[in-house]
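Engineer: just the structure for this:
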Amino acid sequence: MPAELGDNSGAFARDQLKAVVERIERLEEEKKALSDDIKDIYAEAKGNGFDVKALREIIRLRKQDRDKRQEHEAIVETYMAALGMLADTPLGRAALERL
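Structural biologist: The predicted model follows:
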């Protein structure tokens, strides 16, 4: 704990500290309210027949940098092809025919 919090001139520092803590607490409350709102929207989407897991994946992907996402997708597709996991798709069958 800083020394200035204990002496006579520490009142200002204590007031600043209290203000910081209270601001953080208010933001934490707002964050909780927003989290609850997001949960409600997902529940509404589920009620309307949308797949919540797919929606969460879309939200996650949209946050990513486009180039990095495309690079990652290319790597995943390469690995899937190496494991024969794309053989059941028209593109996978065409690739196998070329081999």
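
Engineer: hey, let's count contacts and neighbours off CA atoms from now on
Structural biologist: Noted.

Engineer: how about the biggest helix by length in the chain: buried residues?
Structural biologist: As assigned by DSSP state H, the longest helix anywhere in the chain is helix 10-47. Using 16 or more other CA atoms under 10 Å as the test for burial, helix 10-47 gives Ala13, Tyr42.

Engineer: off-centre distance for it?
Structural biologist: Using CA atoms, centre = their mean, to the nearest Å, the mean C-alpha position of helix 10-47 is found 18 Å from that of the whole chain.

Engineer: here's the other one to compare against:
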Amino acid sequence: MDNETPHDEAAVGGVAADRLRSIIERVERLEEERKALAGDIKDIFQEAKSAGFDVKVIRQIIRQRKQEPAEVEEQETLLDIYRRALGM
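Structural biologist: As a prediction, this is how the structure comes out:
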């Protein structure tokens, strides 16, 4: 048929166009927010660096704070063992 009705446009090939558009637009908005947040985080690290802090160490602390205490302790123990094995 050459004449498509609004209903046909909204569900082309069994796909609900409005729902699909909504999902895509939500993801796009969140990606923009993530980009803005990444810029803010970059600014904070630059501020820390300007204040004389070691950004690598700050990143490491942030990673460790996300882990369980037992996991951090295990990693630190292994690090110590490996250092001693290498004579460090």
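
Engineer: give me the TM-score for this pair.
Structural biologist: Once the chains are laid over each other, their TM-score by TM-score structural alignment, normalised by the length of the second structure reads 0.80; 79 aligned residues with a CA RMSD of 1.8 Å.

Engineer: circling back: now the element after the longest helix of the first structure, going C-ward?
Structural biologist: helix 52-63 (DSSP states H and E).

Engineer: what range in the second structure matches that next one?
Structural biologist: Mapped onto the second structure using TM-score structural alignment, helix 52-63 of the first structure spans residues 55-66.

Engineer: residues in contact with that stretch?
Structural biologist: The contact list for stretch 55-66 of the second structure, computed with CA atoms under 8 Å, 6 or more residues apart in numbering, reads Phe45, Ala48, Lys49, Val72.

Engineer: neighbours of the closest residue to the last one other than its chain neighbours, how many?
Structural biologist: Looking back up the chat, that one is Val72 of the second structure. Excluding the flanking residues, the one nearest Val72 of the second structure by CA to CA, 6 or more residues apart in numbering is Gln64, at 6.4 Å. Neighbour count of Gln64 of the second structure, defined by other CA atoms under 10 Å: 15.

Engineer: do Arg66 of the first structure as well
Structural biologist: By other CA under 10 Å, 11 other residues sit near Arg66 of the first structure.

Engineer: same question for Ala81 of the first structure.
Structural biologist: By the measure other CA under 10 Å, the count of residues near Ala81 of the first structure is 15.

Engineer: mind checking which helix or strand the alignment partner in the second structure of it is in?
Structural biologist: Aligned counterpart of Ala81 of the first structure in the second structure: Arg84 (TM-score structural alignment). Arg84 of the second structure belongs to helix 69-85 when assigned by DSSP H and E.
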